[in-house]
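1. here's my sequence, what's the structure:
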Amino acid sequence: FEGADLFRFDLSGSNVVGAKFFRARFEHSAKICRNNLKYADLRGANLAKCDLSGNNLSYALLDEGDFTEALLLGCDLGGASTRYARFNGADLRGANVASFDLRTTEMRGARINESQMRGLLENCELIIFPDGR
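-> Okay, here's the model as predicted:
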């Protein structure tokens, strides 16, 4: 699927570990939900406004990918590489974003839960104390 144009692509409930979607274009139309995409190569892929909810994207390569306004609800993104990826306006509530580094990942207007905020800030080497200390 490297460099492919995948308009209205629908993939759900599949085991596609290590799939290669390098620079693939799914923009605005793909529904890729509840799949095992562990170790997938999505570098430079355009998944803007796509539904990626519930996927296992652990250890995936997401560098330079465009996930603007995408739905990534409940995704496992643990260990994923997100260098220079864009998640502006994306919905990441309930997703494992502990490996994201805000210094190299764009997340303007992204939606996250309060519980996810601590890990993101600690990745920026901030020391966070409970209120009152």
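2. use CA for all of it now, contacts and neighbours both
-> Noted.
3. give me the neighbour count for residue 103.
-> Residues within reach of residue 103, counting by other CA atoms under 10 Å, total 11.
4. was I right to think it contacts residue 124?
-> Yes. The criterion here is CA atoms under 8 Å, and residue 103 meets it with residue 124 at 6.9 Å.
5. A strand includes residue 119, no?
-> No. Looking at residue 119 with DSSP: H, G, I helix; E, B strand; the rest coil, it is helix, so not inside a strand.
6. now do the nearest residue to it once chain neighbours are set aside against residue 66, distance only.
-> Take residue 119 and drop its neighbours on the chain: the residue closest to it by CA to CA, 6 or more residues apart in numbering is residue 98, 5.4 Å away. Relative to residue 66, residue 98 is positioned 19 Å away (CA to CA, to the nearest Å).
7. out of the two, which sits in the busier spot?
-> Per other CA under 10 Å, whichever of residue 98 and residue 66 has more neighbours is residue 66, with 25 against 19.
8. that one is in contact with residue 85, isn't it?
-> Yes. Counting by CA under 8 Å, residue 85 is a contact partner of residue 66 at 6.0 Å.
9. which residue ranges form the strands in the chain?
-> Using DSSP state E, the strands of the chain run over residues 10-12, 31-33.
10. next, the structure of the following sequence, for comparison with the previous one:
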Amino acid sequence: MKQEELDIILDNHGKWLRNEGGVRADLRYTELKNTNLIYADLSNANLRGANLRGAELSYADLSGANLDNADLSYADLSGANLRHADLRGVNLDNANLRYTDLRHADLSYADLNDANLRYTDLRGANLNWVKWQHVEGLTVICVQVDTSRRNNQITYIKELEIWITDCFQGTLDELKASVEQTHKDNEKLRKRYYRVIDFILNEVAE
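-> Below is the predicted model of the structure:
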């Protein structure tokens, strides 16, 4: 799809959201051909800051697209291809992300509160500073660490076996190695991190 066509769709969607007429953005498959679905091709599209709240984007190809700070709350992205997409700061509150391919996407600072993440593929995605409250389909445990820094927490995603804190993302062994290296001169702070880690592991085991 050409950028000019996409801009017209976004403009009409904005009018629809403001009750000024317009048309709800529907960027799903475009037609049936030889019984095979031809899905909307939005790969590498520039959607930075776009307001796509409540839009239909299921099965769309958004691989490599720039969705930095876009509003995709309540949007249907089920089955969409978002590999390597720029989703920094994107609003995905209450979005449908079932079976969505988010491999190697940058989701740092994204809002995933109340999103449906059942069967979502998040392998290799950047998940630093994501908001995870009440997500569906993943077991996410976030615990605040008592330090002088604000919003310093450890997040564990059980199904992915990923640990996240500040700009770190990796396995449990990698997290422990990072804690040892970063706080090697502060035994008191190291112990606080380990207490939080042990608490999370105990919660997961129950």
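11. deepest of the strands of structure 1, which one?
-> Scoring those by mean neighbour count under mean count of other CA atoms under 10 Å gives strand 31-33 as the most buried, with a mean of 21.
12. equivalent range in structure 2 for it?
-> Aligned by TM-score structural alignment, strand 31-33 of structure 1 falls on residues 46-48 of structure 2.
13. try stretch 76-84 of structure 1
-> Stretch 76-84 of structure 1 lines up with residues 91-99 of structure 2 when matched by TM-score structural alignment.
14. can I get the strands of structure 1 in TSV with distance to residue 77 of structure 1?
-> Output for these, formatted as TSV (distance: least, CA to CA, whole Å):
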stretch	distance to residue 77 of structure 1
strand 10-12	17
strand 31-33	14
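15. which one, of the ones you listed, ends up nearest to residue 39 of structure 1?
-> Residue 39 of structure 1 sits nearest to strand 31-33 of all the strands of structure 1, at 15.5 Å, using CA to CA.
16. residues in contact with residue 141 of structure 2?
-> 155, 156, 157, 200 (CA atoms under 8 Å, 6 or more residues apart in numbering).
17. residue 94 of structure 2 versus the nearest residue to the third one once chain neighbours are set aside, what's the distance?
-> If the residues on either side of it in the chain are set aside, residue 157 of structure 2 comes closest to residue 140, at 4.7 Å by CA to CA, 6+ apart. Residue 140 of structure 2 sits 16 Å away from residue 94 of structure 2 when distances are taken as CA to CA.
18. for residue 24 of structure 2, same thing?
-> According to CA to CA, residue 24 of structure 2 stands 17 Å off from residue 94 of structure 2.
19. check residue 6 of structure 2 too.
-> Distance, residue 6 of structure 2 to residue 94 of structure 2, using CA to CA: 23 Å.
20. number of residues surrounding residue 110 of structure 1?
-> Neighbour count for residue 110 of structure 1, taken as other CA under 10 Å: 17.
21. map it across to structure 2 for me.
-> In structure 2, the residue matched to residue 110 of structure 1 (TM-score structural alignment) is residue 125.
22. surely its match touches residue 107?
-> Yes. Counting by CA under 8 Å, residue 107 is a contact partner of residue 125 of structure 2 at 6.8 Å.
23. follow-up on the earlier one: which residues sit against the match of strand 31-33 of structure 1?
-> Under CA under 8 Å, 6+ apart, the answer for stretch 46-48 of structure 2 is 3, 65, 66, 67, 68, 69, 70.
24. recalculate using a threshold of 7 Å.
-> Applying CA atoms under 7 Å, 6 or more residues apart in numbering, the external contacts of stretch 46-48 of structure 2 come out as 65, 66, 67, 68, 69, 70.
25. wait, what's in contact with residue 44 of structure 1?
-> Residue 44 of structure 1 touches 22, 23, 63, 64, 65, 66, counting by CA under 7 Å, 6+ apart.
26. residue in structure 2 matching it?
-> Match for residue 44 of structure 1 (TM-score structural alignment): residue 59.
27. buried sites along stretch 121-141 of structure 2?
-> For stretch 121-141 of structure 2, burial by neighbour count (16 or more other CA atoms under 10 Å) applies to 121-122, 125-132, 135-136, 138, 140-141.
28. on that earlier part again, name the nearest residue to the match of residue 110 of structure 1, sequence neighbours excluded.
-> Nearest to residue 125 of structure 2 is residue 104, by CA to CA, 6+ apart, at 4.1 Å.
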